[in-house]
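# After the sequence you'll find the predicted model.
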Amino acid sequence: MADEMVELAQRFINSYDVAGIPQVEVNGRTSWKVMHALTRALQYELGITELSDSFGPTTLSALRSRFGACVDGSTRHGNVYRIAQSGLYCKGYDGGGIDASYNDRVVDSVIGIKSDMGVGGAFPGGGLEPKVFKALLTMDPYVRVGDGTEAVRGIQRWLNGRYVGRREFFVCPCDGHFSRDVQKALVFALQYEIGMGDDTANGRFGPGTQDGVRSQALLEAGSADGARQFVRLFQAAMRFNGWDVAFDGRYSQALAHTVAEFQRFARLLPAHGGGDFRTWASLLVSTGDPTRPGTACDGITEITEKRAQALRAAGYTTVGRYLTNAAVPNARNKKIQPGELATITAGGLSVFPIYQTNGGDREYFNPHQGARDALAALEAARGHGFLPGTTLYFAVDYDAVDEEVTSLVIPHFRALAARMHAYGSEYRIGVYAPRNTCSRLARAGLTTASFVSDMSTGYSGNLGFPLPGNWAFDQITTLTVGTGAGYIEIDKNIASGRDPGQNRFAPRGPDTLLDVDFDRARQNDLTTDLIRYIEDNGHGSIGRLRGPHECATKVVDMDGLITGLARSLRMRKALIQAAVFWEYQADRTDPGVELLVATYFTWREQHEAWERHPVGDPPVPPLVIREDSSTGVAQIFARTAIEARNHCVAAGVVPGAPLDLDDWHVRRDVWTRLRNDDDHNVSTVPLVHLHSAARVGVTTDRLRYSDADIIAVLARYNGTGAEAQNYGRRALDLHRVFEKYNAAQRS
């Protein structure tokens, strides 16, 4: 929502005609661009010649040198006042106008924001100290935001109030959320309590800080009062990682109990409930203590018999290996090798599969690629023989910031999950990624397990984010194991026990009979053949909603999905193409019938609501009742779709539970999705074919149907009787047109 005072602030920025101070869009919305422009304006007013977005040491030093301890009513610098007023408005506080004055409203707002920051005690009064001015010109919030908690916000304010006087400590957000800056503030606080000076403390959990924790901050129930601040910081770390503990400086039995829960969750065993070094480390840095033992590993190197022996002797029981090689020039041969899985299991190890062809940059992630990954991973996993229920870990091997998780990664995985479901995948979907990406995908219901790339401690997606609740493997360091022929470099992982890996396999041999993607260079030829067939056989467009050219284009546009369905269900894609092409023509009467069905379902919903709260007369039913109709790209009835899916579930072709055909809510939901979701509609076509084949007794290998088989299956798509048989013979003709092109590409 636009704010007129933010608009005034933006107009003030744009009044500068100074190289290095960019013009900003006047839209009334606060952004980093606006805050950076205000920072540059302040630097200009302070006489700094090299302007930058960073409010760094030079800006702080110049501010102190020019105006002393704080900017206040005695500063008497109009544009500096305007910058402060603009910052206040952008932060949501009253700036007292943007009138170049440090009036009472400004003073009240400065007192208010310092209170919100928790620094009112350290910086009393209504002046803007340099560190407060720096905080003012950021996008950091100082009030609770979204699902942030007051408990976390209280700790953030406490950190600011206690440590803001230290040279390198700057005001951290007070929004109730754990974040990168809050994590850094916590480590600074720990360093100060250890006794580090301002020239040493750096906010990083390095060797000096680790030594300090080992020598001064080891805690247990009943720790002495002298350790109170260490207990507070330990409690803060627990809170930031999502564990509900008091923040009172007392290491109580209740705290010890919760710490033991955390230790079990993070596999810091034995879970004794004390604040030992490994627990501190796991709370403060994504790798935790990288020297702790791990029982899982992953790597790009083939596991030979000697290497398997070396890994087992070093305590490893589970190894992650790649399903495929990367789709890049000169890719390393990192995929599972022939016979390797048998060697691994003979060596007493289990395997978890990783899918990564690239995934190392943001450009890789989009719905189209997600759909392609689904088929490639599914076929690779089946080819290697991974059994149903195996989790496949799809890699997001870069530091995706939160906005990119929203706009790129989640749509990628949503498409991946939809295609895996459409293909009847027997596998679970996991992810290899930084913590935030793992947690976001789990919350979106797109993954069941996480392989966490915690070794990348500097990733923004790891800093300030707790270990995901569904973590299966936690990658913490790279090392080598074994010597001679047993030598191998691996990434050591902690295993949660959620995924024991696989040690039984049923590999499938290569199948050269399956269809491949359509060659779009042949699209015009295919379309010409289809139009010729329609015209030569008197199936013109009279009474049809769409002509053959549009229908041919639709089939080709959906070729990726159709090919995947045909490959995963081992049937000729022409069987699907023929049905989709013919049915997409649709009758001109179909929209009217669909409207009747939609009206019927609306009436059922209204009547059900009236039955719950019977006020007034019940809704009047439609004059014409239609409970179902063919709908969508391939003109499928809800009843047909439900019966087909239930048959395929019972046959083990697709996972899931059967749907209740007698429940009108189920029929409504299925019909609505068939009508509105083209991918779902077309994905239902092969399930109808499988059900039809069972009904008419066609049991031949689906890749080797005879003409009679094809007629029988496609006829049943239309129903029974003479007209259905005519439909089947016509569909066979279309099947032959498509097969002409499909077969040429298979060979």
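On my side now, so go ahead. Numbers count the residues shown, from 1 in each chain.
# drop to CA atoms for contacts and neighbour counts, all remaining ones
Will do.
# Specify the helix with the largest residue count in this protein.
For the chain, the longest helix by residue count, based on DSSP state H, is helix 722-746.
# All the strands of this protein, residue numbers only.
Taking DSSP state E, the strands of the chain run over residues 296-298, 318-322, 350-355, 391-395, 428-433, 449-452, 471-481, 488-495.
# for stretch 18-33, the distance to its chain's centre please.
Its chain's C-alpha centre lies 31 Å from the corresponding centre of stretch 18-33 when counted by C-alpha atoms, centre = their mean, to the nearest Å.
# Would you mark the buried spots in that stretch?
Residues of stretch 18-33 classed as buried: 20-23, 26, 28-30 (neighbour count, 16 or more other C-alpha atoms under 10 Å).
# Next: stretch 723-730.
Of the residues in stretch 723-730, those buried by neighbour count under the rule 16+ other C-alpha under 10 Å are 724-725, 727-730.
# Let me have those in CSV, adding distance to N79 as columns.
As requested, the buried residues of stretch 723-730 are exported to CSV (distance: C-alpha to C-alpha, whole Å):
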residue, distance to N79
A724, 82
Q725, 85
Y727, 80
G728, 81
R729, 83
R730, 80
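# so which of those would you say is closest to A417?
The nearest member of those to A417, counting by C-alpha to C-alpha, is G728 at 33.3 Å.
# That closest one and V328, how far apart?
Per C-alpha to C-alpha, to the nearest Å, G728 is found 45 Å from V328.
# Check V685 too.
With distances taken as C-alpha to C-alpha, V685 is found 35 Å from V328.
# Which one of those two is surrounded by more residues?
Each of V685 and V328 has its neighbours counted (other C-alpha atoms under 10 Å); V685 has more, 25 against 9.
# Neighbours of the residue nearest to L674 when sequence neighbours are not counted, how many?
For L674, the nearest residue in space outside its immediate sequence neighbours is N681; the separation is 4.8 Å by C-alpha to C-alpha, 6 or more residues apart in numbering. The burial count assigned to N681 is 22, neighbours taken as other C-alpha under 10 Å.
# which ones are touching the residue lying closest to Q85 once chain neighbours are set aside?
Setting aside the residues directly before and after it, Q85 is nearest to G95 in space (C-alpha to C-alpha, 6+ apart), at 4.3 Å. For G95, the residues meeting the contact criterion (C-alpha atoms under 8 Å, 6 or more residues apart in numbering) are 84-89, 105-106, 109.
# swap the cut-off to 7 Å and go again
85-86, 88-89, 105-106 (C-alpha atoms under 7 Å, 6 or more residues apart in numbering).
# can you give me the helices for the stretch 601-747 of the chain?
With DSSP state H, counting those that start in this stretch as the definition, the stretch 601-747 of the chain shows helices at residue ranges 638-650, 664-676, 678-696, 707-718, 722-746.
# any idea which residue sits dead centre in this protein?
L441 (3.4 Å; C-alpha atoms, centre = their mean).
# so where do the helices sit in the stretch 301-450 of the chain?
Per DSSP H, counting those that start in this stretch, the stretch 301-450 of the chain has helices spanning 305-313, 340-346, 367-384, 402-404, 410-422, 435-443. These are given in chain order.
# Check it against this one:
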Amino acid sequence: MADEMVLRAQQFVNDTYGSVIGMTVEENGQTGWNTMYALTRALQYELGISGLSNNFGPTTLSVLRSKYPSINASTALSEGLCRIIQSGLYCKGYDGGGIDGVFSSRVESSLAQLKADMGVDQAYPGSDLTPKVFKGLLNMDAYVTVNGGSGTVRSVQQWLNGRFVDRQDFYIIPCDGHHSRDVAKSMLFAVQYSLGMADGVANGVFGPGTRSGLREHTVSTGSTGVWVQLFSAGMVLNQRPVSFTSSFSSALAAAVSDFQAFVKLPVTGSGDFSTWASLLVSYGDQERDGEACDGVTKITPARAQTLKAAGIRYVGRYLTNPSTTSLPEKAIQPGELQTIADNGLRCFPIYQTYGRDADGFTYPSGRAAGQAAVNAALDHGFKRSTRIFFAVDFDALDHQVTDNVLPYFKGIEDAMASNGNVYEVGVYGPRNVCTRVGEAGHATASFVSDMSSGFSGNFGYPLPANWAYDQIVTRTIGSGTGAINIDVNIASGRDTGQASFDPPASQTPDVLFNTAYWPGLLADVQNYMESIGFAESDGRIYTTTECLETIIAGDVAVTNTARAYGMRKALIQTTAFWEFRHYGNEDLGKDAGVWLYHNGYVPDWAKDLPKIESFRDSSTGVAQMFGFAGILSWNNSIRRGLVTGTPKDTTRDADIFSVWDKLRTDNDFALTSVGHAHIWAADGKPGGDEEDPMDRLPALDYTDSEIYEVLRRYQGPAEPAFTDARKRMPLYHIFEKYNRMMR
């Protein structure tokens, strides 16, 4: 809802400063960061700062302190500076007077209220505007509870502001009743200041000095004073049901015992160092030993004995490795699970592709990940009900969790359902990711990446209620052949992995399609296509069922091609189905145009189409392949010695038309050509429309990244090839699901 006075503030900053501060703001009557940035730049302009910026940083604060250490009604202010203050007050929800350049009693009253809301009214009594309060005025922090904020959390925030605002590197934090990154960092500063660290030494980092100091400040029943206040503040911010207090009562001790039990610390009821650490930083006390670990190194018998000697019971290992060159032992190696079982250890599986930014997380990529993980877990021999932890290995902001991560996990959930929920879903990631995915019902347990303490999704968030593993430190243990580098994890007992495994699948070639699997394949493909907007019949020439029937009708050609060149049938099936499912009247018209170009008339099968234009070539047939691409694909395989024959010339119309017409009319030839096109794509498509580096030829053990790249190259070097390849990945894994059951 628009606010009339915020609108006037926006109009003021645009009219007065828009031509000199390098920006203007939308005049919509709604407070936002751009409005605060513009007011900050206007302030810098009034202070005579030449390099204007959105950041109210050290330079702005230093110049403000020098020129206006305390602003009140008697301060000689420019009209513009006073109006900036008035505008900031309105943007914060306070009365700013008339935005008329008058430092009136209304402005004074609002500034006094602002400081009281911040908790700094004792440190800065009266209505004077001090530099740090000014800094707090020109940001988007709230100083009253918002969105269901906790009054107890707000009392902690106000206390921190009031007690430490005069310290050099402590800035006023929000008092909105919500824990956050800024609040968490302010707690570390507060601890350091209370330890006696000087300004410039205290840095808000949980370093050696802070750790050493906290070891000397255990608090327990009967303790009083600032250290109890700090400790109870930590409990409040971690959402424990306690009061913010300066007296360590028996009730607080009971709550501490509950917290210690929850995070798997020794239950003492006292605020010892390990408990302090768990309250202040996500990884807690990194000297703890955990019962679980994960790593990218093969578990050999010697390494298994090292793990057992270190008290490890549960080992996290990766189902796949998207790379063919880095971390060669990242994925579970042949015989490794048996070694784990033989040595009395248990294994929990992790699925991770690259996934280092939000763009990789969508519903289709979740469907692909879910099906790929099921296929891989079955291949390795993981038994029913095993929980697979799907990784979100980046600092996902809250809006990215909403827009990207949750749809991704919905895709995983749907993929699991299509497989009869043979496996459970877990989530690996920062605290906020794990909490929100769990609360959405997409995962039953969390593997928390707490080592990444600086992640915004960890800083200021409590440990998720459904945590199973808590990753706290990287450590090398053992020696000689038993040495192994691991991430140490605390285990809650919510997940215990598996101690025995089915025999692993072998990398054998695909076989002919068994029609007994047709109903399941059709249902899975229909469900997936509908989930991305393709109804069974959507106005295109062929329905989903008709397209899939066509692909399966050519199964002999598909199987023979895949076996002849050592590739998975799913590479051919996915490409052909996707292309054919997109075949529409526009494509039919272009086909008629190609016929017209090469034959001089419109064929009978196209006479009822709208006006036909002449084309030399078009993507045609079940594979939607150009004659040009077909020639280059087969020429490439002739050059490689994979087939015999005479290369054709893409500059000769007769050669283009002969291959094009065969692609259009002979489905077996078209499907076989898809296989050769994938080989050509892996070779970098010499002579084609892009210059890609050569890749490994399609193989039975192709990684996800190789599968994606070959599927993408089939479509071309520009969008929508990249987006469509991500959508085709789930189809690949659906075809592979059934192909692997028939092998």
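Structure's in. What do you need? Nothing here was measured: the structure is a model prediction, and the numbers come from that model.
# Superpose the two chains and report the TM-score.
Once the chains are laid over each other, their TM-score by TM-score structural alignment, normalised by the length of structure 2 reads 0.69; 539 aligned residues with a C-alpha RMSD of 2.9 Å.
# picking that back up, and the buried residues of stretch 723-730 of structure 1, which two are the farthest apart?
Farthest-apart pair in the buried residues of stretch 723-730 of structure 1 is A724 and R730; separation 9.8 Å (C-alpha to C-alpha).
# quick revisit: make JSON lines out of the helices of the stretch 601-747 of structure 1 and add distance to Y355 of structure 1.
Formatted as JSON lines, the helices of the stretch 601-747 of structure 1 follow (distance: least, C-alpha to C-alpha, whole Å):
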{"stretch": "helix 638-650", "distance to Y355 of structure 1": "27"}
{"stretch": "helix 664-676", "distance to Y355 of structure 1": "30"}
{"stretch": "helix 678-696", "distance to Y355 of structure 1": "24"}
{"stretch": "helix 707-718", "distance to Y355 of structure 1": "36"}
{"stretch": "helix 722-746", "distance to Y355 of structure 1": "26"}
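# What's the match for the residue nearest to L674 of structure 1 in structure 2?
Mapped onto structure 2 by TM-score structural alignment, N681 of structure 1 lines up with nothing.
# Tell me if I'm right that N681 of structure 1 and W671 touch.
No - contact between N681 of structure 1 and W671 fails when scored by C-alpha atoms under 7 Å: they sit 9.5 Å apart.
# how about the helices of the stretch 301-450 of structure 1, which one is nearest A2 of structure 1?
helix 402-404 (21.2 Å).
# Please tell me which residues of structure 2 the closest one aligns onto.
So helix 402-404 of structure 1 is aligned with residues 398-400, judged by TM-score structural alignment.
# ok, back up a step: which of the strands of structure 1 sits most buried?
Neighbour counts (mean count of other C-alpha atoms under 10 Å) averaged over each of the strands of structure 1 peak at strand 449-452, with a mean of 29.
# which residues in structure 2 does it align to?
Per the alignment by TM-score structural alignment, strand 449-452 of structure 1 matches residues 445-448 in structure 2.
# For the matching stretch, give me every contacting residue.
When contacts are taken as C-alpha under 7 Å, 6+ apart, the neighbours of stretch 445-448 of structure 2 outside the stretch itself are 426-431, 434, 466-471.
# so which of those would you say is closest to T59 of structure 2?
Lowest distance from T59 of structure 2 to those (C-alpha to C-alpha) belongs to P430, with 34.0 Å.
# State whether the closest one and S449 are indeed in contact, as I suppose.
Yes - with contact defined as C-alpha under 7 Å, P430 of structure 2 and S449 form a contacting pair (5.2 Å).
# So the two - more neighbours on which side?
Neighbour count, other C-alpha under 10 Å: between P430 of structure 2 and S449, P430 has more, with 31 against 28.
# Alignment lookup: that one to structure 1.
By TM-score structural alignment, P430 of structure 2 lines up with P434.
# show me the contacts for that match.
The contact partners of P434 of structure 1, taken as C-alpha under 7 Å, 6+ apart, are 399, 452-454, 461-462.
# Check V120 of structure 2 too.
By C-alpha under 7 Å, 6+ apart, the contact list for V120 of structure 2 reads 161-162.
# W680 of structure 2 too?
The contact partners of W680 of structure 2, by C-alpha under 7 Å, 6+ apart, come to 633, 636.
# And it, what's its match in structure 1?
W680 of structure 2 maps onto nothing in structure 1, by TM-score structural alignment.
# Wait, a helix at W680 of structure 2?
Yes - assigned with DSSP: H, G, I helix; E, B strand; the rest coil, W680 of structure 2 falls within a helix.
# Quick check: it vs E709 of structure 2, distance?
In this structure, W680 of structure 2 and E709 of structure 2 are 12 Å apart, going by C-alpha to C-alpha.
# And P208 of structure 2, by the same measure?
Going from P208 of structure 2 to E709 of structure 2 by C-alpha to C-alpha gives 46 Å.
# So the two - more neighbours on which side?
Between P208 of structure 2 and E709, counting by other C-alpha under 10 Å, E709 is the more crowded of the two (19 against 9).
# Just the element for the more buried one, please.
Under the criterion of DSSP states H and E, E709 of structure 2 resides in helix 704-715.
# quick check: angle from that helix to helix 363-380?
In terms of direction (axes from the mean of the first three to the mean of the last three C-alpha atoms, to 10 degrees), helix 704-715 of structure 2 departs from helix 363-380 by 130 degrees.
# Which residues outside helix 704-715 of structure 2 are in contact with it?
By C-alpha under 7 Å, 6+ apart, the surrounding residues in contact with helix 704-715 of structure 2 are 322-323, 575, 678, 681-682, 721-722, 725, 729.
# Please repeat the previous calculation with a cut-off of 8 Å.
Contacting residues not belonging to helix 704-715 of structure 2 are listed as 322-323, 353, 571, 575, 677-678, 681-682, 721-722, 724-726, 728-729 [C-alpha under 8 Å, 6+ apart].
# In contact with the alignment partner in structure 1 of I490 of structure 2, which residues are there?
Structural alignment (TM-score structural alignment) places I490 of structure 2 against I494 in structure 1. By C-alpha under 8 Å, 6+ apart, I494 of structure 1 lies in contact with 267, 293-297, 473-476.
# Let's see that with 10 Å instead.
Neighbour list for I494 of structure 1: 266-268, 287, 290, 292-297, 316, 451-452, 471-476 [criterion: C-alpha atoms under 10 Å, 6 or more residues apart in numbering].
# what number of residues lie near the residue mapped onto F501 of structure 2 from structure 1?
The equivalent of F501 of structure 2 in structure 1 is F505 (alignment by TM-score structural alignment). The burial count assigned to F505 of structure 1 is 17, neighbours taken as other C-alpha under 10 Å.
# Trace T483 of structure 1 over to structure 2, please.
Looks like T483 of structure 1 aligns to S479 there (TM-score structural alignment).
# ugh, wrong one, I meant S52 of structure 1
Per TM-score structural alignment, S52 of structure 1 is aligned with S53.
# Perfect, I'm done here.
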